[in-house]
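Starting from these lines, generate the structure:
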Amino acid sequence: MLTIAGSDSGGGAGIQADLKTMLALGVHGMSVVTAVTAQNSLGVHGVWQLPADAVAAQFRAVVDDIGVDAVKVGMLGTAELVAEVARLLARLDPAVPVVVDPVSVSKHGDALLASDALGVLTTELLPRATIVTPNLDEARALTGITVTDVDAMRAAAAKLLASGPAWVLVKGGHLASEQSTDLLTNGPHEVTFSAQRRDNRHTHGTGCTLASAIASHLASGSPVPDAVRAAKLYVTNAIAGGFPLGSGIGPVDHGWNL
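You can find the predicted model right below:
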């Protein structure tokens, strides 16, 4: 499995979280680094984007020699990189599943996607996605819909589906409710996943981890609903095991099942 994402020097999110998740789920992980961040439990202190040709070279090195069974796309940062990754993914066999986590803001509120990249992401990258996994803030940025309940999640998902992905998973972790409910749909079919909220503030890397877990199960041949269900179980337990690290928000426990 290949992750295309940014590096988190604190080890809780991004490429580092993706590779830990793949290892925990029995998948060989490979990476294309799109950006280097100076990051810790308190926030993002610096971001350095890699040039598009460096991203393309990493992608070609992996795909041309080893091949891929699934791809997870995370932090891209700029409109140029979004367009470049969309072009690279177009070279893959259409049967290769692609999970797009439209990372735009960090856990601490730091912007990770340029405003002019949203349109490119919608028109060029989402049509290549097997599944896109926005949280509520990302859903609002991509659709203009403020999500406050399941009906609004359904409306945002429908608007995202019109951009071309096969499936949309709108994550409800930020809803004000006792349970965390996510909505998965491809239009004709809809599944909701609910889990009791865990009383644990150490949730850094949750979005990256979920997207990577979904892609790991897709790489192993699971259908999308089954992959999401299994990934949710993995992440729910990882959140339960989240631990303090540094002075701020600690990471989830990627190795809880090992």
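
Please make it C-alpha for all contacts and neighbour counts, starting now.
Will do.

show me what contacts the residue lying closest to residue 181 once chain neighbours are set aside?
Distances taken as Cα to Cα, 6 or more residues apart in numbering put residue 194 closest to residue 181, at 4.3 Å, once the chain neighbours are dropped. Residue 194 makes contact with 179, 180, 181, 182, according to Cα atoms under 8 Å, 6 or more residues apart in numbering.

Closest one to residue 84 out of those residues, please.
residue 182 (29.9 Å; Cα to Cα).

That closest one touches residue 196, doesn't it?
No - look at residue 182 against residue 196 with Cα atoms under 8 Å: they stay out of range, at 11.9 Å.

Compare these two (neighbour count), which wins?
Taking other Cα atoms under 10 Å, residue 182 and residue 196 do not tie; residue 182 has more neighbours (21 against 11).

now the more buried one: how far from residue 85?
Applying Cα to Cα, to the nearest Å, the value for residue 182 to residue 85 is 27 Å.

Also residue 133?
Residue 133 sits 17 Å away from residue 85, going by Cα to Cα.

Looking at these two, which is more packed in?
Per other Cα under 10 Å, whichever of residue 133 and residue 85 has more neighbours is residue 133, with 27 against 21.

Could I get the full set of strands for the stretch 51-200 of the chain?
Ranges of strands in the stretch 51-200 of the chain, per DSSP state E, counting those that start in this stretch, are 71-73, 98-100, 131-132, 167-170, 179-185, 190-196.

Now do the fourth one: which elements does it pack against?
This means strand 167-170. Where contact means 3 or more Cα pairs under 8 Å, 6 or more residues apart in numbering; DSSP states H and E, strand 167-170 is packed against strand 131-132, helix 150-161, strand 179-185.

Of those, which stretch is the most buried?
Among the helices and strands packed on strand 167-170, the stretch with the highest mean neighbour count (mean count of other Cα atoms under 10 Å) is strand 131-132, at a mean of 28.

can I assume residue 17 sits in a strand?
No - assessed with DSSP: H, G, I helix; E, B strand; the rest coil, residue 17 is helix; it does not lie in a strand.

another one to check against the first:
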Amino acid sequence: MAQKQIQALTIAGHDSDGSAGMPADLHTFYARGVYGMGLVTANVAGNSKGIFAQQLMPIDFIQKQFDVLNDDDYNIGASKTGMLANKEIIDVVAKNLKEYKMKNIVLDPVIITKHGATLLADDAYQAFLDELLPLATIITPNFYEAQKLTGLELKNEDEIKRGAQMLQNMGARNVLLKGHHDGTSTEVRDYLLLEDSSDEWLSKPYFKTDRVNGTGDTLSAVIAAELAKGTDLKQAVHIAKDFTYEALSHPIDIGSTYGPINHLAAQKIMTERNE
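Model prediction:
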């Protein structure tokens, strides 16, 4: 008899170089021992030097992907979102997450890049706030996304805590605010606020590298994989933080500029450590 396998879904864009988006999510699911499915929202033509073109999927095709993955063929234990691009895509994704009662939703906003570039038009941003944010089991914005979502500068601990509370008030059950860092940083501190109002700071040494593509995708994908397994959310976040740090701090030579992080090293180290 075939072994039953835990399943997770990524709803995201496909980056052709394999470093970010859906490929990073699927690398992560595999590394965490979870069978990964991919519902593609866009195809992105990019390499380590940049993104050069993208092709958004037709709405009826996105809808059909939801239908065929929710026809009693599969048992999706968690879902995470990535690149959603515009209001129409956000609308269809939010509608289906609700209609199919999809559980353990990890919302990786993909609103602003780590370099501060805006990725969503104004109407899409408002749809994100109104339709997607209230569905989130946990939201995982980067520093710039958290600034945009809260309207705060997030320059000190009190502001960061207030920003996380604002996101809870906007509908997210749990919030992980990823910390700001630059070339002078010595550590990266993230702030976790849980729905029972407990909170904590998570810290790792800052590792300077240009092998950073897919960092945010990987962090949120680990959380989704662990939630699919039934891991407690707080522990899932700790595992995600550890896994992502190991993937960052063991760089691989792929790409000439901003390369991918190392999922294989993270998988091996976490297994040997027995977590």
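
about what we covered before: the helices and strands packed on strand 167-170 of the first structure: which one's closest to residue 90 of the first structure?
Of those, nearest to residue 90 of the first structure by Cα to Cα is strand 131-132, at 15.5 Å.

Now do the closest one: which range of the second structure does it align onto?
Counting by TM-score structural alignment, strand 131-132 of the first structure falls onto residues 138-139 of the second structure.

distance between the ends of stretch 62-81 of the second structure?
Stretch 62-81 of the second structure: ends 13 Å apart by Cα to Cα.

The first structure: helices as residue ranges?
14-24, 52-65, 79-89, 117-120, 136-143, 150-161, 206-219, 224-240 (DSSP state H).

okay if I get those helices as CSV plus distance to residue 111 of the first structure?
Below are these laid out as CSV (distance: least, Cα to Cα, whole Å):
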stretch, distance to residue 111 of the first structure
helix 14-24, 14
helix 52-65, 20
helix 79-89, 14
helix 117-120, 12
helix 136-143, 11
helix 150-161, 21
helix 206-219, 15
helix 224-240, 23
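
Name the nearest residue to the counterpart of residue 190 of the second structure in the first structure, sequence neighbours excluded.
Matched by TM-score structural alignment, residue 190 of the second structure corresponds to residue 182 in the first structure. In this structure, residue 182 of the first structure finds its nearest non-sequential neighbour in residue 171, 4.5 Å apart by Cα to Cα, 6+ apart.

With distance to residue 255 of the first structure added, can I get the strands of the stretch 51-200 of the first structure in JSON lines?
Shown next, in JSON lines, are those (distance: least, Cα to Cα, whole Å):
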{"stretch": "strand 71-73", "distance to residue 255 of the first structure": "19"}
{"stretch": "strand 98-100", "distance to residue 255 of the first structure": "22"}
{"stretch": "strand 131-132", "distance to residue 255 of the first structure": "25"}
{"stretch": "strand 167-170", "distance to residue 255 of the first structure": "24"}
{"stretch": "strand 179-185", "distance to residue 255 of the first structure": "22"}
{"stretch": "strand 190-196", "distance to residue 255 of the first structure": "20"}
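
Out of these, which gets nearest to residue 237 of the first structure?
strand 190-196 (10.5 Å).

And that closest one against the second structure, how far off on average?
After superposition onto the second structure, strand 190-196 of the first structure sits on average 0.8 Å from its aligned residues (mean Cα distance after the TM-score superposition for the first structure).

So which bit of the second structure is that strand matched to?
Per TM-score structural alignment, the counterpart of strand 190-196 of the first structure in the second structure is residues 199-205.

where's the aligned residue in the second structure for residue 51 of the first structure relative to residue 64 of the second structure, distance?
In the second structure, the residue matched to residue 51 of the first structure (TM-score structural alignment) is residue 58. Going from residue 58 of the second structure to residue 64 of the second structure by Cα to Cα gives 10 Å.

go on, residue 120 of the second structure?
Noted for residue 120 of the second structure: a distance of 24 Å to residue 64 of the second structure, by Cα to Cα.

if I read this right, residue 139 of the first structure contacts residue 155, doesn't it?
No - with contact defined as Cα under 8 Å, residue 139 of the first structure does not reach residue 155; the gap is 10.2 Å.

Identify each buried residue in the lengthiest strand in the second structure, please.
Using DSSP state E to define each element, the second structure has its longest strand at strand 35-47. Within strand 35-47 of the second structure, the residues scored as buried using 16 or more other Cα atoms under 10 Å are 35, 36, 37, 38, 39, 40, 41, 42, 43, 44, 46, 47.

so where is it in the first structure?
The aligned range for strand 35-47 of the second structure is 28-40, by TM-score structural alignment.

what's the answer for stretch 223-233 of the second structure, then?
Using TM-score structural alignment, the residues of the first structure aligned to stretch 223-233 of the second structure are 214-224.

Give me the common contacts of residue 139 and residue 155 of the first structure.
Contacts common to residue 139 of the first structure and residue 155, judged by Cα under 8 Å, 6+ apart, are residue 145.

Next up, the contacts around the match of residue 51 of the first structure.
Going by Cα under 8 Å, 6+ apart, residue 58 of the second structure touches no other residue.

so how far is residue 131 of the second structure from it?
Counting by Cα to Cα - residue 58 of the second structure and residue 131 of the second structure are separated by 20 Å.

Next: residue 101 of the second structure.
Relative to residue 131 of the second structure, residue 101 of the second structure is positioned 14 Å away (Cα to Cα).

Just want to know which of those two has more residues nearby.
residue 131 (19 against 10).
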